[in-house]
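Chemist: have a look; sequence and predicted model below, questions after that.
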Amino acid sequence: MCGRFSLIQSADALAAFFELSEIERHEPRYNIAPTQPILMVAAGDGTGRPRGTNLPDRRALLVRWGLLPSWIKDPRDFPLVINGRSETAQQKASFRGPMRHWRTLVPASGFYEWRRTGRGKPQAYWVRPRDGGIVAFAGVMDSLLAADGSEIDSGAILTTSANAALAHIHHRMPVVIRPQDFSRWLDCRTQEPRHVTDLLVPADPDFFEAVPVSDRVNKVSNMGPDLQEHVDIADENTEVAGDELEDGNQLSLF
């Protein structure tokens, strides 16, 4: 499950990691929430590598976090789909087309997850790569032609079963695509979904570390680096309260 994540690395760092010829400058984002614009990396238009470089044909773009399939009539009548189960994505109507034609990478510094125990309020964790680097989640996107003629690009993050290190927090986690597999995952011209199912597996148990953090991350309006500071779990779990995030039932979507 992935209901919030963060992207704090610079544009230069992202360009180097994803081998991009260009990417827009951006501010660090510590609390990215559903329906907000998120960065995705997709294959280029097929014209080949950018001139004068040895870089692969890739592009970075901003999309709405919350998949809107191209076939829906009214986005207002469609549920918020921020994640999709990788195990069944090829069979689901909302994901079948994007899995075949629009596989993407979602750059992140890590993600937030909540552990529920009894009636106490959920404990938030900041889950990040142990080396502190950039991580690429498996994503898909689609493009919807709205009634007013505008085009809405939107996407979702694919999830899988949690690995042994994170299963005590939540039973799902985002699929991580390794750099050596970027090209194969993004190649929707020659690689059908069945050719990349081997990539849709949990990350190695030692890839992530989970840091307990304050429930300030529950509020979208809280956006500072303090959201990722370690807290004492005992102090954070003394109050019995509601167990939903500020903006709805994101914790139980999938």
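Modeler: Perfect, thanks for sending it. Worth saying up front: this structure is predicted, and the values here are computed from it rather than measured.
Chemist: use CA for all of it now, contacts and neighbours both
Modeler: OK.
Chemist: what strand or helix carries the residue sitting nearest the centre point of the chain?
Modeler: Nearest residue to the geometric centre of the chain (Cα atoms, centre = their mean): Ile157, 4.4 Å. Per DSSP states H and E, Ile157 falls inside strand 151-161.
Chemist: so what touches that strand?
Modeler: Residues from elsewhere that reach strand 151-161 (Cα atoms under 8 Å, 6 or more residues apart in numbering): 1-2, 62-68, 81-87, 106, 137-146, 171-175, 200-202.
Chemist: His171 contacts Ala162, correct?
Modeler: Yes - the criterion here is Cα atoms under 8 Å, and His171 meets it with Ala162 at 5.1 Å.
Chemist: give me the more crowded residue out of these two.
Modeler: Ala162 (22 against 14; other Cα atoms under 10 Å).
Chemist: ok but Trp185 is inside a helix, no?
Modeler: Yes - assigned with DSSP: H, G, I helix; E, B strand; the rest coil, Trp185 falls within a helix.
Chemist: next, count neighbours for it.
Modeler: For Trp185, the neighbour count with other Cα under 10 Å is 27.
Chemist: ok, now Phe137?
Modeler: Neighbour count of Phe137, defined by other Cα under 10 Å: 23.
Chemist: so it is in which element?
Modeler: Counting by DSSP H and E, Phe137 is part of strand 135-145.
Chemist: by contact count, what packs against that strand?
Modeler: With contacts taken as 3 or more Cα pairs under 8 Å, 6 or more residues apart in numbering; DSSP states H and E, strand 135-145 sits against helix 93-101, strand 103-108, strand 151-161.
Chemist: need the contact partners of that strand.
Modeler: For strand 135-145, the external contacting residues (Cα under 8 Å, 6+ apart) are 40, 63, 67-72, 95, 98-99, 102-110, 129, 151-159, 174-178.
Chemist: buried subset of those residues?
Modeler: The neighbour count (16 or more other Cα atoms under 10 Å) marks 40, 63, 67-70, 95, 98-99, 102-110, 129, 152-159, 174-177 as buried among the contacts of strand 135-145.
Chemist: quick revisit: selection in PyMOL covering whichever of the contacts of strand 151-161 are buried, please.
Modeler: Selection command for PyMOL covering only the buried members of the contacts of strand 151-161, criterion 16+ other Cα under 10 Å:
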select buried, resi 1+2+63+64+65+66+67+68+81+82+83+84+85+86+106+137+138+139+140+141+142+143+144+172+173+174+175+200+201+202
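Chemist: hold the first one in mind and look at this next one:
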Amino acid sequence: MCGRYFLNLDENIEEIKKILDEISQKYEKSPILQKVKSGEIFPTEFVPSIVSKDFQREAEILRWGLPLQNKKEVIINARAETILEKPLFSSMISNRCLIPAQGFFEWKKNGSKKQKFFIKPKDCNVFYMAGLYKRVELEGGILVDSFVILTTEPAEEIKHIHSRMPVILKKEYEDLWLFENVSQRALRDLFLRILKPWEGEMEIIEVKNN
């Protein structure tokens, strides 16, 4: 699974600055802009994302996690292998998004203890995870767009840490994920091709005192 990830909005990276500038202009007078999180991202927090608007990339603020009915818990992940079979996720299949990140966190069980790791594709400053989103109603009748992160089998290098990992899209697959509008059968073939474990080298850092 992917239970936390990292995105530093203060870092001087052109790709991040472009997304943040677009969001700042769009939400200039909205209080939701002050809720956008930077650093280690937790479920239910508001974060920058990329969605498809008129077949163009558009920066947007989304909330991580779909609330369960009458419960405080949220659904934060969706298995890439079954998104077309599960009614909740198949109903969201037209609302695909890219979630920018600089790394994600995973925990390895060691008896009664857990060791935290920071993981990212090597030599990659920013990458995009595949997501699905939908409009949901929070307590008080507040409407927000909320997303889940797709997961897949782990890359070879991190199998010893966890049995799942977020779907990190190759650059050439990002627009295919966002914009492709084809039949259900063609979508199934496309997803099999692009929603796969990361094939490049991974950077794995043990996180101390967490």
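Modeler: Arrived safely. The structure presented is a predicted model; accordingly, all values stated were derived computationally and were not measured.
Chemist: if we can go back for a sec, dump the helices and strands packed on strand 135-145 of structure 1 to CSV, plus distance to Gln123 of structure 1.
Modeler: Conversion of these to CSV gives the following (distance: least, Cα to Cα, whole Å):
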stretch, distance to Gln123 of structure 1
helix 93-101, 31
strand 103-108, 21
strand 151-161, 20
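Chemist: out of those, which comes closest to Ala234 of structure 1?
Modeler: Judged by Cα to Cα, the one of those that comes nearest to Ala234 of structure 1 is strand 151-161, at 27.5 Å.
Chemist: what's the mean distance for the helix or strand just after that closest one versus structure 2?
Modeler: As assigned by DSSP H and E, the chain's next helix or strand after strand 151-161 of structure 1 is strand 172-174. Its aligned residues in structure 2 lie a mean 0.3 Å from strand 172-174 of structure 1 after superposition (mean Cα distance after the TM-score superposition for structure 1).
Chemist: matching residues in structure 2 for strand 172-174 of structure 1?
Modeler: Using TM-score structural alignment, the residues of structure 2 aligned to strand 172-174 of structure 1 are 164-166.
Chemist: strands along structure 2, start to end?
Modeler: Secondary structure of structure 2 (DSSP state E): strands located at 4-7, 39-41, 46-53, 56-64, 66-67, 74-75, 77-79, 96-101, 103-110, 113-121, 127-137, 143-152, 165-166, 202-206.
Chemist: average gap between the first one and structure 1?
Modeler: Spelled out, that is strand 4-7 of structure 2. Comparison of strand 4-7 of structure 2 with structure 1 after fitting gives an average deviation of 0.6 Å (mean Cα distance after the TM-score superposition for structure 1).
Chemist: check which helices and strands that strand is in contact with.
Modeler: With 3+ Cα pairs under 8 Å, 6+ apart as the test, strand 4-7 of structure 2 has strand 39-41, strand 96-101, strand 103-110 packed against it.
Chemist: before we move on, what about the fourth one?
Modeler: Applying 3+ Cα pairs under 8 Å, 6+ apart, we find strand 56-64 of structure 2 packed against helix 14-26, strand 46-53, strand 143-152.
Chemist: now with 10 Å, please.
Modeler: For strand 56-64 of structure 2, the elements it packs on are helix 14-26, strand 46-53, strand 96-101, strand 127-137, strand 143-152, helix 171-179, judged by 3 or more Cα pairs under 10 Å, 6 or more residues apart in numbering; DSSP states H and E.
Chemist: possible to save the ones you listed as CSV with distance to Ile205 of structure 2?
Modeler: CSV is the format used below for these (distance: least, Cα to Cα, whole Å):
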stretch, distance to Ile205 of structure 2
helix 14-26, 23
strand 46-53, 24
strand 96-101, 16
strand 127-137, 17
strand 143-152, 20
helix 171-179, 24
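Chemist: out of the ones you listed, the one nearest Glu40 of structure 2 is which?
Modeler: Across those, Glu40 of structure 2 has its closest neighbour in strand 96-101 (9.9 Å, Cα to Cα).
Chemist: look up how far Gly200 of structure 2 lies from Ile41 of structure 2.
Modeler: Look at Ile41 of structure 2 and Gly200 of structure 2: by Cα to Cα, to the nearest Å, they are 24 Å apart.
Chemist: these two: which is more packed in?
Modeler: The neighbour count for Ile41 of structure 2 versus Gly200, taken as other Cα under 10 Å, is higher for Ile41 (21 against 13).
Chemist: contacting residues for that one?
Modeler: By Cα atoms under 10 Å, 6 or more residues apart in numbering, Ile41 of structure 2 lies in contact with 3-8, 47, 64, 101, 104-105.
Chemist: report the contact partners of the aligned residue in structure 2 for Ala33 of structure 1.
Modeler: When structure 2 is aligned by TM-score structural alignment, the residue opposite Ala33 of structure 1 is Phe42. For Phe42 of structure 2, the contact set (Cα under 10 Å, 6+ apart) comprises 3-6, 64-65, 76.
Chemist: how about the residues you listed in TSV, adding distance to Val182 of structure 2?
Modeler: Formatted as TSV, the contacts of Phe42 of structure 2 follow (distance: Cα to Cα, whole Å):
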residue	distance to Val182 of structure 2
Gly3	31
Arg4	32
Tyr5	31
Phe6	33
Trp64	27
Gly65	27
Ile76	26
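Chemist: return every residue with contacts to both of His171 and Ala162 of structure 1.
Modeler: Residues touching both His171 of structure 1 and Ala162 by Cα under 10 Å, 6+ apart: Met1.
Chemist: how long is stretch 85-94 of structure 2 end to end?
Modeler: End-to-end distance for stretch 85-94 of structure 2, by Cα to Cα: 14 Å.
Chemist: same check, this time on stretch 156-163 of structure 2
Modeler: Stretch 156-163 of structure 2 end-to-end distance (Cα to Cα) = 10 Å.
Chemist: and stretch 57-73 of structure 2, by the same measure?
Modeler: 30 Å.
Chemist: do stretch 202-210 of structure 2 as well
Modeler: Termini of stretch 202-210 of structure 2 sit 21 Å apart (Cα to Cα).
Chemist: what angle separates the strand holding Ile157 of structure 1 from strand 135-145?
Modeler: 140 degrees (axes from the mean of the first three to the mean of the last three Cα atoms, to 10 degrees).
Chemist: great, nothing more from me.
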